[in-house]
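> structure for this input, please:
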Amino acid sequence: MNTIFILLSIQAVMGAFDNLWHHELEAKLPQRVSARFELALHASREAIYGIVFLGLAWFEWRGALAAVLAILLVAELGITLTDFLEEDRTRRLPPFERVLHTLLTISYGLFLGVFAPMLLTWAQLPTAWVLTPHGWASWLCSVYGIGVLAWSLRNVRAVLRLNRLARNSSTTLPIDLRQRVAPAVLVTGATGFVGSALVADLLREGRRVIVLSRDARQAQASFGPQVWAIESLDAIPSETHIDTVVNLAGARVLGVPWTASRRRTLLASRVGITAALVDLMRRMQQPPRALISASAVGFYGASPNASFEPLDETAGPRPGEFQSDLCVAMEHEARRAEALGIRVVRMRFGVVLGQGDGAYPMLALSARMGLGAVLGSGHQPAPWIHLKDAVGMLHFAMANDQLRGAVNAVAPDTVPQAQFAAVLADSFGRRVRIRMPCAPMRAVLGEMATLLLDGQNARPRAALAAGYRFAYPGLASAFAALSTSRN
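Coordinates of the predicted model:
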């Protein structure tokens, strides 16, 4: 049995990594309505693995029970093959995920080859579950089994939630001829947190939408046939009538340390796509009316010495700080469209708070568990905006021909980080008891720590002056709504 337990352990570790890295962090399956069938397959397979792990940890499956176990093992093969087909249909798998799936298949084949003779022996005995502990191996497999069953239940909940969203969605209406010839909205970064919410809103309004995505199949599966998904701007003919371009593309700034390679990636993911958009506008027979390009309050840099100095859109950048230089480079590229007579809005976002993705789910989980923390001094400002207002300001910028230039996409209620953490914890009936000192965070994260330890007291002067009305102007009301929502 030791060989069997070793093979099961290999399967468990590789499967857990595949789930966390590829399904959760990269593909974000639990946030995609189109992924509910794939998630249902995963939940079924995980339930089988849970039964196998726990069953083999403590029992011999004799007689007819051996046949039941064999049926479960064969069913896992069928589910996996169906899952492969579904993945190929809905999204483009990165090379490493394909390699990992191959290794998982080989490992499972080895397990079946080693276990089959034992299963045949059990099948010839009288039907019974015979308690047969295997020491530490039984306890280890029990941990695997409980973990994978919990994950199966979690995926079942995700499928039920996504089914509710699919039923309530009004974006499945067919496109009529008027929509086909109507001016389009081109959205880059459409499968991201803010982008997917914006596209859903545009489709509900009956707008014609073109989305640029690294994986057109995933985007098409996510948004449905109403959206034209492309992987290259070269696919757009010059005679296409695009009314507005909304540029939300860009790799995550917070996460991977800012090595030289990572900095190049962050720069290319923003400046490169913005330059390509300007080239597209230049070759179009009828240029778009407006370019709404996402930037960030990081434009103003880190200001530890004057952290609560109000910063409106007239404030300047801080050359030499990477987050500021990154935003400046992207905005500079976007402003090239002004030479084509296109209205350009450079929207500087704070932290976008919403269910499903972004910063809020992880912050909320920490707060709910009583692990909310004050970072550094806690005096640094924490600019934020609710997802509803982030999308609302994009709509506002698209519709308001008088709005142009820099616009701070932040709520009016910018508070110190310590207060931000306290209000979040209070929304779950908790308190903040943890402090994270600056020195170790700066030592581990390097310059990226400025995103957490230094802030910008950005104010939405331009948006308020233009008449935008916030749905959630206050932090307490925003967190109260998020903590009770069921998205």
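> C-alpha from now on. contacts and neighbour counts both.
Noted.
> so what's Ile434 closest to, chain neighbours aside?
Ala373 (4.7 Å; Cα to Cα, 6 or more residues apart in numbering).
> ok, that neighbour touching Met436?
Yes: using Cα atoms under 8 Å, Ala373 and Met436 qualify as a contacting pair, with a distance of 6.6 Å.
> and these two? Which one has more around it.
It is Ala373, of Ala373 and Met436, that has more neighbours when counted by other Cα atoms under 10 Å, with 22 against 14.
> residues contacting that one?
Ala418, Ala421, Val432, Arg433, Ile434, Arg435, Met436 (Cα atoms under 8 Å, 6 or more residues apart in numbering).
> what residues are up against Met118?
No contacts exist for Met118 under Cα under 8 Å, 6+ apart.
> helix/strand/coil for it?
Assigned by DSSP: H, G, I helix; E, B strand; the rest coil, the conformation of Met118 is helix.
> one more sequence to fold, the one below, so I can look at both together:
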Amino acid sequence: MKILLTGATGFIGRQLVASLGGQQLTIISRDCGAAAELLGDEHSYLKSLDKLDNLNGFDAVINLAGEPIVGKRWSDEQKKILCHSRWDITSLLSALIQQSDNPPAVFISGSAVGFYGAQGSDRLTEDATLSAAQRSEFTHKLCAKWEQLALDAGSDQTRVCVLRTGIVLGKQGGALAKMLPPFKLGLGGPIGSGHQGMSWIHMDDMVGLIRFLLGNHDCRGVFNAVAPNPVSSAVFAHSLGEVLHRPAVLPAPAFAMKLMLGEASTLLLDGQFVLPDHAVRMGFGFRFPNLRQALENLL
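All right, here's what the predicted structure looks like:
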């Protein structure tokens, strides 16, 4: 299979590339030399999509590009960077697919559970109805346009699959790597009230779901890329403490999160309990459906 891939040097992308041995990968990267050193010189590399008129000859496109959403305060400028690092490349990929006489059979593109906004304790499937307040949140606006730009590429020849991704748990980066230092010192605990949802997925299942969507010709539309058992922040902290054999009772106060991150603190303080209804209905089987099982595997 000949696959065009963006975001390959990111946390998920690196693991996906490693799992796609035997496929012909063309990787888009602003620094092709650094990408080749990280991912291997057996792949093809392009600095940008600008010189392509179409995507004839590619069997699939996987779009994981985007500025990391956590770690910086959401100034007006940072919000523009977060949006356009996702929207611009997705729009260009959709246009190239539409301009192709023999377009890719599948376009898999990223999104996030932030699409749903702050949802309290409700359990959410892909078909959840959002309130006007939830639709007005920055994360929803970012994700809604991101998704629509990808879905614009859909046709009888190209099926589009959108991944609303939760917290990806892996050994070599991501949220878990940031959590481990304080937890290993016995200084970990829930964030804020501890009641907010944490919709998570093991990296192996994240990569497995992408591969499942690549190969299953009946899959199209939106898929929640989360494990079937979301938990609260308090349960997550307790489980991580137990696996590490450390206490996990020191909460991170909401006011401290707001002082540090400003509006971006909503990612930590206002979670969602999201369910992978569409993936389960299509027959995807999770290797790590439960948090304790996932953490024990990783740690």
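> care to give me the TM-score?
TM-score for the superposed chains, counting by TM-score structural alignment, normalised by the length of structure 2: 0.95, backed by 296 aligned residues with a Cα RMSD of 1.4 Å.
> about what we covered before: what is the nearest of the contacts of Ala373 of structure 1 to Pro95 of structure 1?
Distance to Pro95 of structure 1, by Cα to Cα, is smallest for Met436 among the contacts of Ala373 of structure 1, at 37.7 Å.
> what separation is there between the residue mapped onto the closest one from structure 2 and Trp200 of structure 2?
With TM-score structural alignment as the criterion, Met436 of structure 1 lines up with Ala252 in structure 2. From Ala252 of structure 2 across to Trp200 of structure 2, the span is 19 Å (Cα to Cα, to the nearest Å).
> could you do Ser100 of structure 2 as well?
36 Å.
> more neighbours: those two, which one.
Neighbour count, other Cα under 10 Å: between Ser100 of structure 2 and Trp200, Trp200 has more, with 29 against 15.
> go ahead and confirm the more buried one touches Ala227.
Yes: using Cα under 8 Å, Trp200 of structure 2 makes contact with Ala227 at a distance of 5.9 Å.
> what secondary structure does the aligned residue in structure 1 for Lys80 of structure 2 sit in?
Alignment note: Lys80 of structure 2 maps to Arg264 in structure 1; criterion TM-score structural alignment. Recorded secondary structure, Arg264 of structure 1: helix (three-state DSSP).
> so how far is Leu291 of structure 1 from Arg264 of structure 1?
Computed with Cα to Cα, the distance linking Arg264 of structure 1 and Leu291 of structure 1 is 24 Å.
> so for those two, which residue has more residues nearby?
The neighbour comparison of Arg264 of structure 1 against Leu291 (other Cα under 10 Å) goes to Leu291, with 28 against 11.
> check which helix or strand covers that one.
Leu291 of structure 1 is part of strand 290-296 when elements are defined by DSSP states H and E.
> whereabouts in structure 2 does that strand align?
Going by TM-score structural alignment, strand 290-296 of structure 1 lines up with residues 106-112 of structure 2.
> onto which residues of structure 2 does the longest helix seen in structure 1 map?
Longest helix in structure 1 by number of residues (criterion: DSSP state H): helix 136-168. Aligned by TM-score structural alignment, helix 136-168 of structure 1 falls on no residue of structure 2.
> circling back to that earlier point, mind reading off the mean deviation between the strand holding Leu291 of structure 1 and structure 2?
With mean Cα distance after the TM-score superposition for structure 1, strand 290-296 of structure 1 departs from structure 2 by a mean of 0.6 Å once superposed.
> who touches that strand?
243-249, 327, 330-331, 334, 337, 342-350, 394, 397-398.
> all strands of the stretch 101-250 of structure 1, in order?
128-131, 184-188, 208-212, 227-230, 242-247 (DSSP state E, counting those that start in this stretch).
> so can I have a markdown table of these showing distance to Ile51 of structure 1 and mean neighbour count?
Formatted as a markdown table, the strands of the stretch 101-250 of structure 1 follow (distance: least, Cα to Cα, whole Å; neighbours: other Cα atoms under 10 Å):
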| stretch | distance to Ile51 of structure 1 | mean neighbour count |
| --- | --- | --- |
| strand 128-131 | 13 | 14 |
| strand 184-188 | 43 | 23 |
| strand 208-212 | 42 | 24 |
| strand 227-230 | 41 | 20 |
| strand 242-247 | 47 | 23 |
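> Leu39 of structure 1 is nearest to which of those strands?
Closest to Leu39 of structure 1 of those, according to Cα to Cα: strand 227-230, at 22.9 Å.
> output the contacting helices and strands for the closest one.
In terms of contacts (3 or more Cα pairs under 8 Å, 6 or more residues apart in numbering; DSSP states H and E), strand 227-230 of structure 1 is packed against strand 208-212, helix 216-223.
> alignment lookup: Ser366 of structure 1 to structure 2.
Match for Ser366 of structure 1 (TM-score structural alignment): Pro182.
> pretty sure its match is touching Pro190, no?
No: applying Cα under 8 Å, one finds Pro182 of structure 2 not in contact with Pro190, separated by 11.8 Å.
> okay, and which of the contacts of strand 290-296 of structure 1 map to strands?
Asp243, Thr244, Val245, Val246, Asn247, Arg343, Val344, Val345, Arg346, Met347, Arg348, Phe349 (DSSP state E).
> Val211 of structure 1 matches what in structure 2?
Looks like Val211 of structure 1 aligns to Ile27 there (TM-score structural alignment).
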